[in-house]
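[1] below is the structure, and that's it, no one-letter string:
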């Protein structure tokens, strides 16, 4: 791991976190409405019957309204639960109760299915700090999603949810970082030139 790249990522993540914290309530409400509509459009257009996604935290572009729509629409939703070994377990989400995992991230309270449950989904929706126009995703530094995507033999489309100003020309990357197939932002859905995310490793 290059110290220069690591430092660059750390500084960029700090800048992005601060930028997210300064978004006004009105801007956040507008982005939630737009992101929800775009996620519904993406999911409907792909005709998916099951998705792996995540419950957004207050500073992230909101996925919660979309996930409630998915549950109400009969789409099977799996959400991640962080493990101490760096892998993700998955559990079904019913749009109601939630808990916190070992990292303090919101998780469902249903039966834990284990890491391989994600292999059955039609679409993966992931968080990101930033994504560039080649599809390279920069996460928040824990590596859970990179490890998950890199281990999948047959990966469905993967879309990251970010704010518009986080979709950039390039991001610092390392060999383990995984690409995504597209991004969903408040302004729209953008398919990217990457093929399978795990082809970027």
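    Nice, thanks for sending it over. Note that this is a predicted model, so its numbers are computed, not measured.
[2] contacts and neighbour counts: CA atoms only from here.
    Will do.
[3] neighbouring contacts of the biggest strand by length in the chain?
    Of all segments of type strand in the chain, defined using DSSP state E, the longest is strand 76-82. Under the contact criterion CA atoms under 8 Å, 6 or more residues apart in numbering, strand 76-82 has outside partners 49-55, 67, 70-71, 88-94, 101-103, 107-108, 118, 144.
[4] in the longest helix along the chain, what counts as buried?
    Scanning the chain for the longest helix, with DSSP state H as the assignment, gives helix 25-46. Buried residues in helix 25-46, counting neighbours by 16 or more other CA atoms under 10 Å, are found at 28, 31-32, 34-36, 38-40, 42-43.
[5] let's bring in a second one:
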């Protein structure tokens, strides 16, 4: 095999990572530029859509607490609990591996972490807890029409989403302009089945029949 042949896969991988980084920078800049009142209105709409979607499911729901400029707000998770759902939130492990999970009751029972997110302070349920969820809500920077999800690149969700039941609905929460025609993807990227957006609500992307 030629030197060029050996180098080609690495170069291709690097090109995909560079393309992802460019999209991340663009999306994060747009989120930072959003007026607070617009962000608040969108968060309220996302919470309402999340409750409407969750009404279709029984059993635990895996979700997360949006932070910073992420679409949504803690009110989304609180609304799910108020509607009677058993909500599990991720707990980022100290070592590489899938995330742990803990039950959410209120934001009063959470604590901040070193990376800025808040986590439940209750008993840890183990990484396998996600396998029991019929609905999984995840953060994303963008999603394309085939379900490719762009995260922040830390790999926490990539490792955890491998454990999601094949019958569960995996939904990324994004702004309306973050559903795009196509995104760069790598083999380990787990596609989502739908997106949840403030104006359009839930949009299914993949046939689950």
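    Arrived safely, thanks for sending. Not measured: the values here are computed from a predicted model.
[6] can you give me the TM-score here?
    Superposed pair, TM-score by TM-score structural alignment, normalised by the length of structure 1: 0.91. Supporting alignment: 195 aligned residues with a CA RMSD of 1.7 Å.
[7] residues in structure 2 aligned with the helix or strand just after the longest helix of structure 1?
    Using DSSP states H and E, the helix or strand that directly follows helix 25-46 of structure 1 along the chain is strand 50-52. Alignment of strand 50-52 of structure 1 against structure 2: residues 60-62, by TM-score structural alignment.
[8] list the buried residues for the matching stretch?
    For stretch 60-62 of structure 2, the neighbour count (16+ other CA under 10 Å) marks 60-62 as buried.
[9] give me the contacts around it.
    Here stretch 60-62 of structure 2 has contacts from 54, 85-90, 130, 132-137, using CA under 8 Å, 6+ apart.
[10] quick one: it to chain centroid distance?
    Centroid separation for stretch 60-62 of structure 2 versus its chain: 13 Å, with CA atoms, centre = their mean, to the nearest Å.
[11] same check on stretch 145-156 of structure 1?
    The chain centroid and the centroid of stretch 145-156 of structure 1 are separated by 13 Å, computed with CA atoms, centre = their mean.
[12] identify each buried residue in that stretch, please.
    For stretch 145-156 of structure 1, the neighbour count (16+ other CA under 10 Å) marks 145-150, 155-156 as buried.
[13] okay, and which of the residues you listed map to strands?
    Within these, no residue falls in strands by DSSP E.
[14] I'd like the distance between the residue nearest the centre of structure 1 and residue 73 of structure 1.
    The geometric centre of structure 1, computed from its C-alpha atoms, lies nearest to residue 126 (CA atoms, centre = their mean), at 1.3 Å. The gap separating residue 126 of structure 1 from residue 73 of structure 1 is 20 Å, by CA to CA, to the nearest Å.
[15] show me what contacts residue 193 of structure 1?
    Contacts for residue 193 of structure 1 (CA under 8 Å, 6+ apart) come out as 134-135, 181.
[16] okay, now residue 122 of structure 2: neighbour count?
    When counting by other CA atoms under 10 Å, one arrives at 13 neighbours for residue 122 of structure 2.
[17] and the helices in structure 1, which stretches?
    Taking DSSP H as the criterion, structure 1 carries its helices at 3-21, 25-46, 64-72, 144-150.
[18] how about the first one: buried residues?
    To tie it back to what came earlier, the one meant is helix 3-21 of structure 1. Residues of helix 3-21 of structure 1 classed as buried by neighbour count (16+ other CA under 10 Å): 9, 12-13, 20.
[19] quick one: that helix to helix 25-46, angle?
    Computed with axes from the mean of the first three to the mean of the last three CA atoms, to 10 degrees, the direction of helix 3-21 of structure 1 lies at 110 degrees from that of helix 25-46.
[20] mean per-residue distance, helix 3-21 of structure 1 to structure 2?
    Superposed on structure 2, helix 3-21 of structure 1 shows a mean distance to its aligned partners of 0.8 Å (mean CA distance after the TM-score superposition for structure 1).
[21] quick one: that helix aligns where in structure 2?
    Counting by TM-score structural alignment, helix 3-21 of structure 1 lines up with residues 14-32 of structure 2.
[22] next one: the shortest one
    With TM-score structural alignment applied, helix 144-150 of structure 1 matches the range 156-162 in structure 2.
[23] off-centre distance for stretch 111-128 of structure 2?
    16 Å.
[24] list of residues touching that stretch?
    For stretch 111-128 of structure 2, the external contacting residues (CA under 8 Å, 6+ apart) are 65-67, 89-91, 98-104, 107, 109-110, 160, 163.
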